[in-house]
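Trainee: the following comprises the amino acid sequence and a computationally predicted model.
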Amino acid sequence: MQKIIHKAEDRAYRDRGWVRSYFSFSFAEYFNAKMMGFGALRVLNDDTIAPGEGFETHPHDNFEIMTVILSGALKHKDSEGHESVIGKGGVQLISAGSGISHSEFNASESEEVSLLQIWIEPNVRDAESRYQEGNFPTRNSQEKFTLVVAPGNGGNSLTINQEAYVSLASLGVGQEVVYEIKKEGNGVYVFIIDGEVSVEGEKIGRRDAVGLSVTDKVAIGATKEAQLILFEVPM
């Protein structure tokens, strides 16, 4: 097993006034040759957007762009005619493919919206663009992981153009779970949204992350109540 630890305080921070962002990997004007992603996981941004503010219409292509709403609500509009408001527990997936333009704004004029923005490299270029969304509230349960993104045949999960799987989990104190790799050769990147866990013996807390590869399973135990997002991606 190979392991890498990324601490929350080591992320890049940018405050543009209307949006505060922490970048886990190189993004926009932030460049770190040692932080170019984890396998096919290329971008993991932790954004907080001020009331009524947001990202004006802008284009994308050839990325799988995922947004996870942690609090508040986000208003989406794109060039394919999709318009929606996504609240806490909502997950949005844009397969940019050959090209799509979109805007994302805080739907509230009085409260901030907090979200994770994730970009995953696709396994096919210039595919037809596609928009999907779903609601995936997590809770302490024996279900262990809630699969939110998968290549296909993933039940209620959103479909991604990559051999990648994204899961959410909410763990109670002392709860232990084992994640089994779905695709041989994939690695796993565990990002702690809140709380504290032990991942294969490494204790990590809020907004910390650990990446693991050359393994077929990952053991996770909650030392405090915890919420996490787990990315299984090609390396």
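Mentor: It's in.
Trainee: okay, CA-based contacts and neighbour counts for the rest of this
Mentor: Will do.
Trainee: contacts made by stretch 200-220 with the rest, please.
Mentor: With contact meaning CA atoms under 8 Å, 6 or more residues apart in numbering, stretch 200-220 is reached by 1-8, 38, 176-181, 184-199, 235.
Trainee: and the comparison structure, right after this:
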Amino acid sequence: MNTKILYTADSRGYANHGWLKSHHTFSFANYRNNDRVHFGVLRVLNDDNVAAGMGFGTHPHDNMEIISIPLSGSISHKDSMGNGTIVNEGEIQAMSAGTGVQHSEFNPNENQDSQFLQIWIFPDTLNVKPRYDQIKLNKEDRVNQWDQILSPNADDKGVWIHQNTWFHMTDLEQGKELAYELKDKSNGVFMFVLEGDITLGNDVLHRRDAIGFDGEDTFTIKANENSQVLLMEIPMELPSYLQ
């Protein structure tokens, strides 16, 4: 490994707005950490809990690939492209903000909090036409194997974005090992443990811990207990417009 950074769950930034409780892996809003601004093209990884019936009012984005993954509950999404949808647990949403888009996100359930990951990726191209993508995931596809949920290719499995990036998820049973081989050998990896406890090399990662590294074409993780993992394979070099 050329680069390796461990992000423990308790080292993340935290914001409690009452209706929103959010853990920030990288600098976001009022959380500022100059050592944690991005990892490669991964700019934001927010672990959000939105109270019943509450949410984010209409606000703008541009030139960012925005991915939402509900972990429990649902998100009601409306945007300036005319989309109005409910994104449920077991689905993934991707939005290319491109030249500019406005959207709102609310928890439509009046009796249950909504827990979801909000992920931002720097796009490889500026000012693309805004677009929206949402699909249902098949949980059976990730039992003790990697299930591709995002890629750079519109005709591949999962949603797609404007970046040389692949996301995979696995539900790995205790004692099982699982190898991963990079799609692009120049990429790095950012791995986030949603649930459970895993070992990667000499590192043990617990619930909501993360690790970012590059320089390994293949690697293997082992589940020390039943675990759920999100793996993001991402370019380490920022796009030219940010250099």
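Mentor: Cool, the structure landed. Small disclaimer: the values here were computed from a predicted structure and weren't measured.
Trainee: and the TM-score between these chains?
Mentor: TM-score for the superposed chains, counting by TM-score structural alignment, normalised by the length of structure 1: 0.97, backed by 234 aligned residues with a CA RMSD of 1.1 Å.
Trainee: need the buried ones from the contacts of stretch 200-220 of structure 1 selected in PyMOL.
Mentor: This is the PyMOL syntax for the buried subset of the contacts of stretch 200-220 of structure 1, where burial follows 16 or more other CA atoms under 10 Å:
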select buried, resi 6+7+8+38+176+177+179+181+186+187+188+189+190+191+192+193+194+195+196+197+198+199
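Trainee: counterpart of Gly52 of structure 1 in structure 2?
Mentor: Using TM-score structural alignment as the criterion, Gly52 of structure 1 maps onto Gly53 of structure 2.
Trainee: is it true that its match touches Pro108?
Mentor: Yes. Using CA atoms under 8 Å, Gly53 of structure 2 is in contact with Pro108, at 5.5 Å.
Trainee: neighbour count for those two, which is higher?
Mentor: The neighbour comparison of Gly53 of structure 2 against Pro108 (other CA atoms under 10 Å) goes to Pro108, with 21 against 16.
Trainee: so the most centrally placed residue in structure 1 is in which element?
Mentor: Geometric centre of structure 1, nearest residue: Ile118, 4.6 Å, by CA atoms, centre = their mean. Assigned by DSSP states H and E, Ile118 of structure 1 belongs to strand 113-120.
Trainee: quick one: end-to-end distance for stretch 21-39 of structure 1.
Mentor: Terminal residues of stretch 21-39 of structure 1 lie 22 Å apart, using CA to CA, to the nearest Å.
Trainee: grab the nearest non-local neighbour of His92 of structure 2.
Mentor: Check again: residue 92 of structure 2 is Ile, not His. Ile69 (4.9 Å; CA to CA, 6 or more residues apart in numbering).
Trainee: what's around that neighbour, how many residues?
Mentor: Ile69 of structure 2, neighbours per other CA under 10 Å, totals 21.
Trainee: what's the spacing between the equivalent of it over in structure 1 and Asp126 of structure 1?
Mentor: When structure 1 is aligned by TM-score structural alignment, Ile69 of structure 2 is paired with Val68. Separation of Val68 of structure 1 from Asp126 of structure 1 (CA to CA) stands at 24 Å.
Trainee: now do the SS call for Glu9 of structure 1.
Mentor: Three-state assignment for Glu9 of structure 1 (DSSP: H, G, I helix; E, B strand; the rest coil): helix.
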